[in-house]
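# have a look; sequence and predicted model below, questions after that.
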Amino acid sequence: IINIKELAYIFLRIILSNYGLLKELILDKN
């Protein structure tokens, strides 16, 4: 059984990491 809190934490980590990558790409373009 997967813990919902653990799943949400992992999901949040993925979103933040992807947001960081996108932010870097945008800054690089500018």
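Nice, I can see it. This is a predicted model, so every value here is computed, not measured. Numbers count the residues shown, from 1 in each chain.
# when you work out contacts or count neighbours from here on, use the C-alpha atoms and nothing else.
Will do.
# so the residue nearest the centre of the chain, which of the three states?
When CA atoms, centre = their mean is applied to the chain, the residue found nearest the centroid is I15 (2.2 Å). What DSSP: H, G, I helix; E, B strand; the rest coil gives for I15 is helix.
# ok, now how distant is it from E6?
Counting by CA to CA, to the nearest Å, the gap from I15 to E6 is 14 Å.
# could you do N18 as well?
Distance from N18 to E6, by CA to CA: 18 Å.
# A further structure is provided below for comparison with the first:
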Amino acid sequence: MKNYEALNYIIAFDTSYLDYRVAELVDYYNKH
């Protein structure tokens, strides 16, 4: 069960990080 929780945590971290990167790219393109 612990491994499953860790996996969910990693997946949640990855998706939030990707959202952050995409927002950063959109912001960059809007400025240039």
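Happy to help now that I have it. Since the structure is predicted, the reported quantities are computational estimates derived from the model, not experimental observations.
# ok, back up a step: what residue in the second structure is paired with the residue nearest to the centre of the first structure?
Residue pairing (TM-score structural alignment): I15 of the first structure is matched to Y17 of the second structure.
# what does I4 of the first structure give?
Matched across to the second structure, I4 of the first structure falls on A6, judged by TM-score structural alignment.
# can you report how many residues lie near its match?
Using other CA atoms under 10 Å, the number of residues around A6 of the second structure comes to 11.
# for N3 of the second structure, same thing?
Quick note: N3 of the second structure (other CA under 10 Å) scores 8 neighbours.
# now do it against T15 of the second structure, distance only.
For N3 of the second structure, the distance to T15 of the second structure - CA to CA - is 18 Å.
# from D19 of the second structure, how far off is F13 of the second structure?
Distance, F13 of the second structure to D19 of the second structure, using CA to CA: 10 Å.
# go on, N8 of the second structure?
17 Å.
# also H32 of the second structure?
Taking CA to CA as the measure, H32 of the second structure falls 20 Å from D19 of the second structure.
# and the two? Which one has more around it.
The residue with more neighbours, out of H32 of the second structure and D19, is D19; 12 against 5, by other CA under 10 Å.
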